[in-house]
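# Sharing a sequence plus its predicted fold:
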Amino acid sequence: MVHENKTYIKELDCFKAELSEKDFKAFSSFIYTEFGIKMPAVKRIMLQGRLLKRIRSLNMNSYTEYKDYLFSAEGHKEEIFNFLNVVTTNKTDFFREPVHFDFLNSTVLPNHINGNQSREAFKIWSAGCSSGEELYTISMILNEFKRSNVSFNYSMLGTDISKNVLSKAARGVYPFNKVDIVPLDLKRKYFLKSKDKENPTVKVQSELQRNLNLKFLNLMDSSYSNITEKFDVIFCRNVLIYFDRATQEAVINKLSMHLKVGGFFFIGHSESLTGMDVPLEHIKPTIFRKK
């Protein structure tokens, strides 16, 4: 960590510039307006560090020069997704917040089988799927359930605002230590280990990707017109924390329009719907059902 800090300071000295308060406010306002993400003053140094490499790769000389380019018609079209990939945080893991997957397996899926006489496919959406660890965790649960319920069919949708992480999710390749948390029997069934001993990775088996569709989506859009299905379950975990309260409520209401009546909605453990006007009833901590 000390080495990383020294490297960052050295780069900053060579750059001979810093992110001014004026430019930070301009970036912060843009991030909030375009993506609904809060960027308070305490994150100024973080944003400065994250933008540094991108600016240097474009051979620019200052944050102001980069800002002017980004806000231009040409820059907005060509640079917007690179900018977004730089400023967003995409922290995720396999089997993160495992109580949700336990509830999915023990309650949601059996209820679906028992109450689904028409044998409709089970549909699940991960909104803010990041690099795919959540999606493939869900896919393991669904595939295991299908092994003992042969008539069960499903489809999965993963959406994110970052095309960079959607590409990672599509590849399904992860550092080997990423799957340490995955139970050994599932690891053996659903992951292929690379032969590269210096940089060991794993790749998800095609079985986990068979019923998966990935799409770009900005949750700040006025409607989600490119999402046409109604879902039995929506995961929107550790996404709402980046929005203010009014934006959170608006996003949840838009997501809920694509949730079947009686369908389940999962949020992260650091998030809350208390006091919001949304069509969801509380079932368990961080688990809700559409009224």
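Yes, it's here.
# CA atoms for contacts and neighbours, from now on please.
Fine.
# which SS class is Glu281?
What DSSP: H, G, I helix; E, B strand; the rest coil gives for Glu281 is strand.
# residue contacts, it?
Phe288, Arg289, Lys290, Lys291 (Cα atoms under 8 Å, 6 or more residues apart in numbering).
# Kindly report the same for Ser272.
Thr286.
# returning to that earlier point: of the contacts of Glu281, buried ones?
Among the contacts of Glu281, those buried by neighbour count (16 or more other Cα atoms under 10 Å) are Phe288, Arg289, Lys290.
# So which of the residues you listed are in strands?
Phe288, Arg289, Lys290 (DSSP state E).
# Need the residues you listed in a markdown table (columns: distance to Val202).
Formatted as a markdown table, those follow (distance: Cα to Cα, whole Å):
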| residue | distance to Val202 |
| --- | --- |
| Phe288 | 34 |
| Arg289 | 35 |
| Lys290 | 37 |
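# next, the one to line up against it:
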Amino acid sequence: MCDMILTDDEFRLFSQLIYNESGISIKDAKRNYLQTRLQKRLQASQHNSYYRYYKFVTDKTQGGRELLDLVDSLTINETSFFRNRPQFDLFVDLVLPELKKKRANNLKLRFWSAGCSRGQEAYSIAMSLLDHLELPNAWDIKILASDISLRVLESAQKGQYSEYEAETVHPEYLKVYFDKVDGSFQIKPHVKKLVIFDYHNLKHDNGLVGLDVIFCRNVMIYFDADEQKRLIEKFHKSLAVGGYLFLGHSESLQGLSEKFKFIYHSKGAVYQKTG
């Protein structure tokens, strides 16, 4: 089965299915990548042909979870605590002071980590807030962390990380925000309670409203221009006026939207909703 070649028709069937389900665009240059992932899913689900597997995953009565697993297998869940640290420096030095002034009356802050993977980004946001708000317990803070992968969400909710994964966390943060458990680091309850993990399909599910900041980094690279435009429009509707959008270092809104102001700083870059 490992030598099965994906035909043109099969490639079109699966690439269209994946696009319709998730918005992930798989061009012909990624055919071998798709074929490799499909072969692993065929083996895991005990199917011996691409066609039978396709019939299975498109049968809503029995193949729904397998379709989620297929989409999951196509994404790279690479992340780390405080990834692209200059952006987090910008967040605490520029964005957070503005939010503190803006929300001084109701002390309410809302964040979205879209494509949160195993939770490091969301927990990094939480630790940054706890460290840089004078009286964090006085604030109503909610960080929604979402992903299309049920597997990584389950791991994120546990909040347990290896010593290697914790290497990018400042030693003082490790003392304050983690417990050492059997050679690994466990996120402490007062950090975990700020984060809500949930399944979210960026193509089909509705966005949130009234958000102060959205982190969606290294996610748009999976989408074509049409899906990127739809996603950015969803983010625009989700953000409060003046809200902020952080993208990956290789991602840009150029040619996608004129509803955001680009803010460049020596410590990083961020987009701000203008209206």
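Received it, and whenever you're ready, just let me know what you need. Since we're looking at a predicted model, the values are computed, not measured.
# in the stretch 51-200 of the second structure, which spans are helices?
64-73, 85-90, 96-102, 120-132, 150-158, 171-177, 189-192 (DSSP state H, counting those that start in this stretch).
# quick one, which of the ones you listed is packed in tightest?
Neighbour counts (mean count of other Cα atoms under 10 Å) averaged over each of those peak at helix 120-132, with a mean of 21.
# From the chain's centroid, how far away is that helix?
Per Cα atoms, centre = their mean, to the nearest Å, the displacement of helix 120-132 of the second structure from the mean C-alpha position of its chain is 15 Å.
# returning to what we had before: nearest to Lys168 of the first structure, of the ones in strands among the buried ones among the contacts of Glu281 of the first structure?
For those, the closest approach to Lys168 of the first structure (Cα to Cα) belongs to Phe288, at 29.4 Å.
# Could you check which residue of the second structure pairs with the closest one?
Under the alignment defined by TM-score structural alignment, Phe288 of the first structure is paired with Tyr271 of the second structure.
# would you list the helices of the stretch 51-200 of the second structure in JSON lines and tack on distance to Ser25 of the second structure?
Converted to JSON lines, the helices of the stretch 51-200 of the second structure look like this (distance: least, Cα to Cα, whole Å):
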{"stretch": "helix 64-73", "distance to Ser25 of the second structure": "11"}
{"stretch": "helix 85-90", "distance to Ser25 of the second structure": "27"}
{"stretch": "helix 96-102", "distance to Ser25 of the second structure": "35"}
{"stretch": "helix 120-132", "distance to Ser25 of the second structure": "24"}
{"stretch": "helix 150-158", "distance to Ser25 of the second structure": "20"}
{"stretch": "helix 171-177", "distance to Ser25 of the second structure": "38"}
{"stretch": "helix 189-192", "distance to Ser25 of the second structure": "33"}
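# about what we covered before: can you pick out the most distant pair from the contacts of Glu281 of the first structure?
Phe288 and Lys291, at 9.2 Å, using Cα to Cα across the contacts of Glu281 of the first structure.
# Now the common contact residues for those two.
Shared contacts of Phe288 of the first structure and Lys291, defined by Cα under 8 Å, 6+ apart, are found at Leu280, Glu281.
# In the first structure, what sits opposite Asp131 of the second structure in the alignment?
By TM-score structural alignment, Asp131 of the second structure lines up with Glu144.
# do the same with Asp72 of the second structure
Looks like Asp72 of the second structure aligns to Asn85 there (TM-score structural alignment).
# I figured that match hits Ser167, correct?
No - if you go by Cα atoms under 8 Å, Asn85 of the first structure and Ser167 don't touch, sitting 11.7 Å apart.
# that older thread, closest to Leu280 of the first structure out of the buried ones among the contacts of Glu281 of the first structure?
Relative to Leu280 of the first structure, and with distances defined as Cα to Cα, the nearest of these is Lys290, at 4.5 Å.
# Val261 of the first structure versus that closest one, what's the distance?
5 Å (Cα to Cα, to the nearest Å).
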